[in-house]
Each structure stands twice: as structure tokens, then as C-alpha cells.
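>>> what follows is a predicted protein model with its sequence.
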Amino acid sequence: MSIKTIKANITRLQAQLWRNRQYLRHTQKQLALIARASPASGHRSRQQLRALKAAIARDSASLETLNQALIAAIDSQANPQIQEILTRRYLGDEPFAAIAAAMGYDLRWVYRLHARGLAAGAEPQDKREH
């Protein structure tokens, strides 16, 4: 999986986790209100809560796996400058202009090194070893 794909999946999972946590809080508040009104609706709400908690746990585990894959893909880069650019971009979420300024490089050079890093990360493992 490419670095960009991993980062896109991480961003998607973070948004999904945020939505599920918001929905969990809302459902917990609703459960407190309806538990007194009807046992059946309280039971449905408790089932929803269990499903949401399971989804949050599953998504959190997937997010951790993707973060580890992203770190491994960045650490597999041979060039330390490319590693730093990819780390700042994909782990630090820094814009390219800030990366160029911090590293003392021209913005176009940062773009080129970034492209090289992505291309190297997309190569199969056996090709890189030869």
C-alpha cells in the first residue's frame, strides 16, 4: 500500500472515529432520557451503544495498524532528507512550504524529493533489494 493511500485511510478512519464518538455521546444522553419511558426502547439503545463501542474499538485498532504501516513505509526510505520530508508531511501534517522553509530547501526541490520518496515507497520490496 502506498504512503498516500495509507494516509488517506488514516484520515478517513479518524473522521469515522470522531463521528462514532459523537454519536455514542448522543446515544448515551438519549438512553438516559428514554430508559424510564419504555424498556423496549432502552434495550434498543443499549444494543446501539454496544455496537458503537465495538465499532470504535475496531476502528481504533485499524487506525493503529495503519499508523504503524505509515511509519514503517517512511522509515524504509534510504535517503534521510526524504524521510524527514515524508515524516513532516504525513505524520506532522505540515504544508510543503513550511517543510521547505524548515529544511532550507527550495519548494520545488521538496516536491521532487517528495515524489522520489513516494515512488520509492511504491516499488515492491524485492525490487528495492536488488
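Structure's in. What do you need?

>>> going forward, measure contacts and count neighbours with C-alpha atoms only.
OK.

>>> next SSE after the lengthiest helix in the chain?
Longest helix in the chain by number of residues (criterion: DSSP state H): helix 39-75. On the C-terminal side of helix 39-75, the closest following helix or strand by DSSP states H and E is helix 80-86.

>>> and the helix or strand hosting residue 99, what does it pack onto?
If you go by DSSP H and E, residue 99 is part of helix 96-103. In terms of contacts (3 or more CA pairs under 8 Å, 6 or more residues apart in numbering; DSSP states H and E), helix 96-103 is packed against helix 107-122.

>>> tell me the angle of the helix it packs on relative to helix 39-75?
110 degrees (axes from the mean of the first three to the mean of the last three CA atoms, to 10 degrees).

>>> put this next to the previous one:
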Amino acid sequence: MGVDPKNALIEGEITSIDLDKRILYVKRRDEPVFFCELTEFFQGDISLPIERVFHAVKFSNDQKINVADVSVEDLIKSRYSKFSDGKIYLDTCLVGKYLSSRDVAGSKGTTLLSEKWVLSITQNGRP
């Protein structure tokens, strides 16, 4: 059974990049994530809701970046496809930085916005 593309999303901090092999390693993922000539990277607001990355987001050309501009510790949200060889390839990839506690009211340290949303639901029963 394949991965449902509507639910195929990778989110996390980049821990390592190998541009020659076209591989990214993402925190809390044991397997490498691959990119290819069809992978598009865009720099933007990483707090963009996950649902917006699931669907065909229209990024502007001035947001488009080269993979060489992606750094360790950058945060990514990306749709992906898993091929028959078991490799995971990124599709459209949003790249940004962690939000600092100054950027998000009530934040303690650097936490993904989606994690804050889940915490809010857990504590309050609603977002």
C-alpha cells in the first residue's frame, strides 16, 4: 500500500544535508529524505498551516530558493512521494526558521507552530 499523497507531509528541523547525494536528514526521522531536479524549495513563513502545504500552494517566484540556500537547522514542511524502491522524495518544500519565543505569544523556547496547536487542543479542547 502506498502513501496517500493528501497526508504525505514531512515537517521538522534539518540536521544534515548532502548536496552531492541529494539527501536531507530531518530530526526524528531515521531514514534519509531525498530531493531531485523536480523538488521546488520556497522560503516563507514556516507557521503556514500544514493544510496549506498539503494542497497546491501558490508561492511567488521571489520566494523560490535554490537547495544550496537551505541550511542545517532550517525547518521544513514538505509534501513527499514514496517510490517503489522505498526512497522518500520531497515535492514542494517550504523552508524557514524556528519561531523564537518573541515571535509567538506565550511561547517557551523554540517549538513548531503545529506542536503549539496540538498542545492547545490537548489543554483547552480546541485550537
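Now that the structure is in, tell me what you want to look at. Bear in mind that the values here come from a model prediction, so they are computed numbers and not experimental data.

>>> may I have the TM-score of the superposed chains?
TM-score for the superposed chains, counting by TM-score structural alignment, normalised by the length of structure 2: 0.27, backed by 63 aligned residues with a CA RMSD of 4.8 Å.

>>> in the helix holding residue 99 of structure 1, what's buried?
96, 99, 100 (16 or more other CA atoms under 10 Å).

>>> any idea which of those is the one closest to residue 12 of structure 1?
Distance to residue 12 of structure 1, by CA to CA, is smallest for residue 96 among these, at 21.4 Å.

>>> for residue 109 of structure 1, see how far away the closest one is.
10 Å (CA to CA, to the nearest Å).

>>> with residue 54 of structure 1 instead?
Distance, residue 54 of structure 1 to residue 109 of structure 1, by CA to CA: 45 Å.

>>> and residue 71 of structure 1, by the same measure?
As judged by CA to CA, residue 71 of structure 1 and residue 109 of structure 1 stand 23 Å apart.

>>> next: residue 102 of structure 1.
From residue 102 of structure 1 to residue 109 of structure 1 the distance is 13 Å (CA to CA).

>>> swap in residue 81 of structure 1?
Counting by CA to CA, the gap from residue 81 of structure 1 to residue 109 of structure 1 is 11 Å.

>>> look at the two and report which has more neighbours.
Legend: neighbour count by other CA atoms under 10 Å for residue 81 of structure 1 and residue 109, higher for residue 81 (15 against 11).

>>> buried set for the longest helix along structure 2?
Longest helix of structure 2, by residue count under DSSP H: helix 113-124. Along helix 113-124 of structure 2, these residues count as buried under the neighbour rule (16+ other CA under 10 Å): residue 113.
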